[in-house]
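**Q** Sequence first, then the predicted structure:
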Amino acid sequence: MQIRSSTRSRPVVLVTGGAGFIGAHICECLLVRDCDVICADNFYTGNIDNIAHLLGNPRFEVARHDVNFPLYVEVDAIFNLACPASPVHYQRDPVQTTKTSVQGAIHMLGLAKRTGAPILQASTSEVYGDPTVHPQTEDYGGNVDVTGFRACYDEGKRCAETLFFDYHRQHGIEIKVARIFNTYGPRMHPGDGRVVSNFIMQALQNQPITLYGNGDQSRSFCYVDDMVEGLLALMETPAAVTGPINIGNPVECTIRDLAQRIIALTGSASSIEYRPLPAQDPVRRCPDIGRAERELGWAPRTDLDDGLVRTIAYFRDQLATAATMRSV
């Protein structure tokens, strides 16, 4: 890890949303890279089980904290991942979602300003809305409905990006902005409403797989290990590299194909059940990762089937554990 501390033997890194799906993987990787890690999470969507295996590590600290309030710690780098990231969760309290994106960014940027720490913002492909350009490049302005059901997340993240670049220009803060595309893997929340977790949970229980629309809509799925490598690579770049940079897998897959793959890989007896497409659900989503390849030397390496096999194994274990707990 290239993060350095001028006053401590090891760098101290803050990960907000550190008990979440991606955040927990980042915490784990930072510890392997000999950093001291502060995981800050209010556990609204984060899960203590995601970081339970790290709790005995003397270089790992958990702070139950909401980024809507300032956090006073001494750190050498900040990964800002705090925000509900799936429609089920961010639409549950849309006002709070917007506040978390905007106020959370302000508070973490204020911390970066005070400590001189570089700060990475976990932005999202949702800033592109329902794109009219394929694949999406970082200079595409997006097609977002600012009054729609998804706007609390889309516009919250867009405003956070604005704040990051204004703090960079006005205060000289070292920033990194990553636009994260669909990510999957172990530690996903089983009830987050995302297509991969939904399909796997339904398939493992031989329930009908609910496919919204006709299944021709497409996504590109990035395995979490590849995503974390990309985010760490971005944080390690020189100060002149600010982003925004797309981090995702450029291989598109239709939702129907994903359902069929998961049925086959689980050996499930599930049928496919078609339902109306939710309002404002993007038809296509695929990153252009040319900038990430050039500036980070990064590209995803995990084949979709390989990643799905590992993710299925994780959810199978989760279901087995839950069944054991119910029988006790």
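**A** Received the coordinates, thanks.

**Q** From here on, just use CA atoms for contacts and neighbour counts.
**A** Fine.

**Q** you'd agree T100 is up against C83?
**A** Yes. Assessed by C-alpha atoms under 8 Å, T100 is found in contact with C83 at 6.0 Å.

**Q** Residues contacting stretch 197-207, please?
**A** Residues from elsewhere that reach stretch 197-207 (C-alpha atoms under 8 Å, 6 or more residues apart in numbering): 184, 188-192, 208-210, 259, 262-263, 266, 268-271, 312, 315-316.

**Q** Show me what counts as buried in it.
**A** 197-204, 206-207 (16 or more other C-alpha atoms under 10 Å).

**Q** Ok, stretch 166-184 next?
**A** Neighbour-count burial for stretch 166-184 flags 167-168, 173-184 (criterion: 16+ other C-alpha under 10 Å).

**Q** Can I get those residues in TSV including secondary structure and distance to L234?
**A** Listed next are the buried residues of stretch 166-184 as TSV, based on DSSP: H, G, I helix; E, B strand; the rest coil; distance: C-alpha to C-alpha, whole Å:
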residue	secondary structure	distance to L234
Y167	helix	18
H168	helix	16
I173	coil	15
E174	coil	12
I175	strand	10
K176	strand	7
V177	strand	8
A178	strand	8
R179	strand	11
I180	strand	12
F181	coil	15
N182	coil	18
T183	strand	17
Y184	strand	20
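
**Q** got CSV for the residues you listed, with distance to A322 too?
**A** As requested, the buried residues of stretch 166-184 are exported to CSV (distance: C-alpha to C-alpha, whole Å):
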residue, distance to A322
Y167, 46
H168, 46
I173, 45
E174, 44
I175, 41
K176, 39
V177, 38
A178, 35
R179, 34
I180, 31
F181, 30
N182, 27
T183, 24
Y184, 21
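
**Q** try it against this one:
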Amino acid sequence: MDWVMKALVTGSTGFIGSHLVETLLERGHEVTTLDRTANDSPGITRAFRADILDAEKVREATGGQDVVYHLAALLGTAELVAQAHHAVDVNINGTVNVLDACRSEDAALLFVSKPNPWLNTYSITKQAAEQFCLMYRSEFQVPVTIVKPFNVYGPRESVGPGRAQKLIPNTIAKALSDQPLTIFGSGDQINDYIFVDDVVRLIADLSMSDKSINGTYDLGTGNGQTVNEVCRLILELTDSGSVIERLPMRPGESSSAALRADLTQIERVMPVGDFVGLRDGMARTVEYYRSKSN
């Protein structure tokens, strides 16, 4: 490593955020965190227990940082359809607070957005936040890098009531207990599934590359699998007796999705390296949830 970076991670106790903190620390960087829940990860320089809607705390946490990795957000597709006001507050106003802090404290921003602009609350708020990032880049010269992870999976993603109902962790949890697996729509929807270790590796690499500043990058493997294929793989790896139940599409989701990352932009600034294969990554993920269920 050429230099020690001082980094703030918002949303550091979340799925991707917690893995990113580990990666940054392993690389020798100084990491500060900002979360609504306490972060007691060893090696952290300072942990702020605060909401991104608290502009003063966000600015205080940003002081002295080289880069802010902004992952804190209100998540969910169908779950947020009836929570538009709250999602606008957190995902848009909270991001503007982070942008203001980066502007005043002279820090660069790496914003974690999303790839598919579907007509749902989550997508709309993330797209609006992304547009504010572009505006602050243009009008106030805040260095902003935008990344768009596709379907990220791996250990430590939350499952259960009150959580965003993500395909892989929820399907694994049900398969391990032989509960019926739910597929919405035909199951022919295609997504690009990328292991969490690959996502945080790419995020960390991008933030160390001068060529990546002010760019927007898809984070995925460039390949796609259907929901049916993913569910069959999980059934095989869990040796489950679960049956599959098919239900109508949930609000805010597309029945004809065919999503694959376009790696053209990221490959122009750095090599992406080798990705963890879906079977290997899924096996690791299954073993994590199996260990938690014992």
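**A** On my side now, so go ahead. Treat the numbers as computed from the prediction; the structure is a model and nothing was measured.

**Q** TM-score for this pair?
**A** Scored against TM-score structural alignment, normalised by the length of structure 2, the superposed chains reach a TM-score of 0.90; 284 aligned residues with a C-alpha RMSD of 1.9 Å.

**Q** re earlier: return the member of the buried residues of stretch 197-207 of structure 1 nearest to M227 of structure 1.
**A** Closest to M227 of structure 1 out of the buried residues of stretch 197-207 of structure 1 is S197 (17.1 Å), distances taken as C-alpha to C-alpha.

**Q** So the aligned residue in structure 1 for D218 of structure 2, which state does it fall into?
**A** In structure 1, the residue paired with D218 of structure 2 is N246, using TM-score structural alignment. State at N246 of structure 1, reduced to three classes by DSSP: H, G, I helix; E, B strand; the rest coil: strand.

**Q** May I ask you to confirm that N246 of structure 1 is in contact with D288?
**A** Yes. Applying C-alpha under 8 Å, one finds N246 of structure 1 in contact with D288, separated by 6.9 Å.

**Q** And the two? Which one has more around it.
**A** Neighbours were tallied for N246 of structure 1 and for D288 using other C-alpha atoms under 10 Å; the higher tally belongs to N246 (27 against 19).

**Q** what ranges do the strands span in structure 2?
**A** In structure 2, the strands defined using DSSP state E lie at 6-10, 30-35, 46-49, 67-70, 108-112, 144-149, 151-153, 181-184, 190-191, 193-195, 216-219, 225-226, 244-247.

**Q** quick one: the first one to structure 1 mean distance?
**A** This points to strand 6-10 of structure 2. Its matched residues in structure 1 lie on average 0.9 Å from strand 6-10 of structure 2 after superposition (mean C-alpha distance after the TM-score superposition for structure 1).

**Q** For that strand, name the packing helices and strands.
**A** Helices and strands touching strand 6-10 of structure 2, by 3 or more C-alpha pairs under 8 Å, 6 or more residues apart in numbering; DSSP states H and E, are helix 15-26, strand 30-35, strand 67-70.

**Q** swap in the fourth one?
**A** Applying 3+ C-alpha pairs under 8 Å, 6+ apart, one finds that strand 67-70 of structure 2 contacts strand 6-10, helix 94-105, strand 108-112.

**Q** If you count neighbours, what's buried in the longest one?
**A** If I follow you right, that is helix 94-105 of structure 2. For helix 94-105 of structure 2, burial by neighbour count (16+ other C-alpha under 10 Å) applies to 94-103, 105.

**Q** which ones are touching Q127 of structure 2?
**A** Each residue near Q127 of structure 2 by C-alpha under 8 Å, 6+ apart is listed here: 113-114, 117.

**Q** Now which of these would you call buried?
**A** For the contacts of Q127 of structure 2, a burial check counting by 16+ other C-alpha under 10 Å picks out 113-114.

**Q** would you list the contacts of Q127 of structure 2 in JSON lines and tack on distance to D198 of structure 2?
**A** JSON lines is the format used below for these (distance: C-alpha to C-alpha, whole Å):
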{"residue": "S113", "distance to D198 of structure 2": "16"}
{"residue": "K114", "distance to D198 of structure 2": "16"}
{"residue": "P117", "distance to D198 of structure 2": "23"}
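
**Q** What is the nearest of the contacts of Q127 of structure 2 to E26 of structure 2?
**A** For the contacts of Q127 of structure 2, the nearest to E26 of structure 2 is S113 (24.4 Å; C-alpha to C-alpha).

**Q** Ignoring the adjacent residues along the chain, who's closest to the aligned partner of the closest one in structure 1?
**A** In structure 1, S113 of structure 2 lines up with S123, judged by TM-score structural alignment. Spatial nearest neighbour of S123 of structure 1, excluding adjacent residues (C-alpha to C-alpha, 6 or more residues apart in numbering): R179 at 4.6 Å.

**Q** from what I can see the one you found touches A122, true?
**A** Yes. The pair R179 of structure 1 / A122 is scored as a contact, 6.6 Å apart, by C-alpha under 8 Å.

**Q** Check the gap between the most far-flung residue of structure 2 relative to its centre and I183 of structure 2 for me.
**A** Computed with C-alpha atoms, centre = their mean, the maximum C-alpha offset from the centroid of structure 2 is found at G241, amounting to 30.9 Å. Taking C-alpha to C-alpha, to the nearest Å as the measure, G241 of structure 2 falls 16 Å from I183 of structure 2.

**Q** And the alignment partner in structure 2 of Y167 of structure 1, how close does it get to V199 of structure 2?
**A** Under the alignment by TM-score structural alignment, Y167 of structure 1 pairs with Y136 in structure 2. Going from Y136 of structure 2 to V199 of structure 2 by C-alpha to C-alpha gives 25 Å.

**Q** same check, this time on S104 of structure 2
**A** Taking C-alpha to C-alpha, one finds S104 of structure 2 at 29 Å from V199 of structure 2.

**Q** again with V144 of structure 2
**A** Distance of V144 of structure 2 to V199 of structure 2, given as C-alpha to C-alpha: 18 Å.
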